[in-house]
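Student: Take a look and give me a structure for this.
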Amino acid sequence: MEQIKEYFKQAFTITDKDWQIFSSKLSKKEFAKKTQILCAGNIENYLSFIEKGIVRFYIPDEDNEVTFSFAFEKVFVSGYDSFLTRSPSVYNIETLTPTTVWRLSFDDLQNIYETTHIGNTIGRKASEDLFIKKSKRELSLLTQTAEERYLNLFTEQPHLLQLIPLKYIASYIGITPQALSRIRKRIS
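Tutor: Now for the predicted structure:
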């Protein structure tokens, strides 16, 4: 929970009273590797902060599921579109490693918005971070080669990238595992 407090302190000032209200609503949840946090067809009920672990977002498909995002330690994670609209998700979120998150329910977040001075700032910060991540992903798909996307992912999280199966990385950067193997061979 201290990681969240430190994360907030870097972005804005939070009073002890507001932190007490906010932190009282958080619940710690631990997931084993390969656990579905959110399944397509279900409504996302939580905004979570990853204390440790890696998760992937993917569109399920019998023949060729598509990984479209990863989330690492010290970031917010959520099926945010489903969370906001209260509509079923069209994708899954799955842990790739044992993962610990601190979660806040939709209803508790609404309560924090109403009862604290900092609530809207917290919500805005989480929203901004998730939006920036989404925008960066979209721009990378439009402006970068697969090799550049791989190198960026490698630069951002080199120690964690080793924990992600290559087939998921290949799907994420929009190529086959064989093409990823050629890229890795070329740059090594």
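
Student: Please make it C-alpha for all contacts and neighbour counts, starting now.
Tutor: Noted.

Student: Can you point out the buried residues in the helix or strand containing residue 127?
Tutor: Taking DSSP states H and E as the definition, residue 127 sits inside helix 119-143. Neighbour-count burial for helix 119-143 flags 119-122, 125-126, 130, 137, 140-141 (criterion: 16 or more other C-alpha atoms under 10 Å).

Student: now residue 170: how far from residue 85?
Tutor: 30 Å (C-alpha to C-alpha, to the nearest Å).

Student: which one of the two has more residues nearby?
Tutor: residue 170 (20 against 11; other C-alpha atoms under 10 Å).

Student: Run the chain-centre distance for stretch 155-165.
Tutor: 15 Å (C-alpha atoms, centre = their mean, to the nearest Å).

Student: Reformat the buried residues of helix 119-143 as TSV; add distance to residue 32.
Tutor: TSV is the format used below for these (distance: C-alpha to C-alpha, whole Å):
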residue	distance to residue 32
119	31
120	32
121	32
122	28
125	28
126	25
130	24
137	27
140	31
141	31
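
Student: and this one, so I can compare the two:
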Amino acid sequence: MPDLHTIKQQLETLLQEPIQHWEQFENILRPVTFKAGDYLSEAGKVSNAIYFITAGIVRVYTIHQGKEISMDFAFPGMFSSSYASFITQKPAVMNLQAINAVTGYAFYHQELQQLYASSHQSEKIGRMFAEQQYLRKYHRELSFLQLTAQERYAQLLQEYPEVVQHIPVKQIASYLGIEPESLSRIRKNMRTAD
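Tutor: Down below sits the predicted model:
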């Protein structure tokens, strides 16, 4: 199964060493599929899974003053979770929603906790995953302090060129912290500069 091999590679990259007992991880991975618009995790409910996305795009968003605010996107080869809810087992404030058809695998909370308890290396993977989540959030916050909206958009395009093709403009603009009209101007300016 190529998807499982990809997960193993991602975890070993995170760990920076080979996984000693891969079969233990493999045994708790559950295949999942979601249609466009389905929720992987909903605000107000406890998030019980960390997802590895093999196809499709997931949007992470919250609602503030009646307005949807896109916080993140997860693409194939990435993990996605309402992580604060997952680790506290309290209701999430974030929604994870499939933008298009999504397939992947889920690590469920209880099974993952049992795995952590059984092996130091798996516990280390959990710690490394938490550190990666922190760094992702840190870099996003830093980009808001150091980059203009146009620079943030250019960076997003460079890292994830598929964004333009599959994600509605409104959601990208929200992610960048600007109005859709501003994003339209940025796109026009970038096309003119080329």
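
Student: that older thread, what range in structure 2 does the helix holding residue 127 of structure 1 sit on?
Tutor: Following TM-score structural alignment, the aligned partner range for helix 119-143 of structure 1 in structure 2 is 122-146.

Student: Could you do stretch 179-186 of structure 1 as well?
Tutor: Residues 182-189 of structure 2 are where stretch 179-186 of structure 1 aligns, with TM-score structural alignment as the criterion.

Student: What's the separation between the closest residue to residue 65 of structure 1 other than its chain neighbours and residue 39 of structure 1?
Tutor: Using C-alpha to C-alpha, 6 or more residues apart in numbering and skipping the chain neighbours, the partner closest in space to residue 65 of structure 1 is residue 59 (5.6 Å). Using C-alpha to C-alpha, one gets 10 Å for the distance from residue 59 of structure 1 to residue 39 of structure 1.

Student: what touches both of the two?
Tutor: Counting by C-alpha atoms under 8 Å, 6 or more residues apart in numbering, the residues touching both residue 59 of structure 1 and residue 39 are 91-92.

Student: Among those two, which residue is more densely surrounded?
Tutor: residue 39 (19 against 16).

Student: got the contact list for the more buried one?
Tutor: So residue 39 of structure 1 contacts 89, 91-93 (C-alpha under 8 Å, 6+ apart).

Student: so, if you compare these, which one comes nearest to residue 32 of structure 1?
Tutor: Residue 32 of structure 1 lies nearest to residue 93 out of those, by C-alpha to C-alpha, at 13.1 Å.

Student: counterpart of that closest one in structure 2?
Tutor: Counting by TM-score structural alignment, the partner of residue 93 of structure 1 is residue 96.

Student: Please give the element, helix or strand, for the aligned partner of residue 9 of structure 2 in structure 1.
Tutor: Structural correspondence for residue 9 of structure 2 with respect to structure 1 (TM-score structural alignment): residue 6. Using DSSP H and E, residue 6 of structure 1 maps to helix 2-11.

Student: Give me the contact list for whichever helix or strand comes after that helix.
Tutor: Proceeding N to C from helix 2-11 of structure 1, the next assigned helix or strand is helix 16-25, under DSSP H and E. Residues from elsewhere that reach helix 16-25 of structure 1 (C-alpha under 8 Å, 6+ apart): 1, 5, 104, 108, 112, 116-119.
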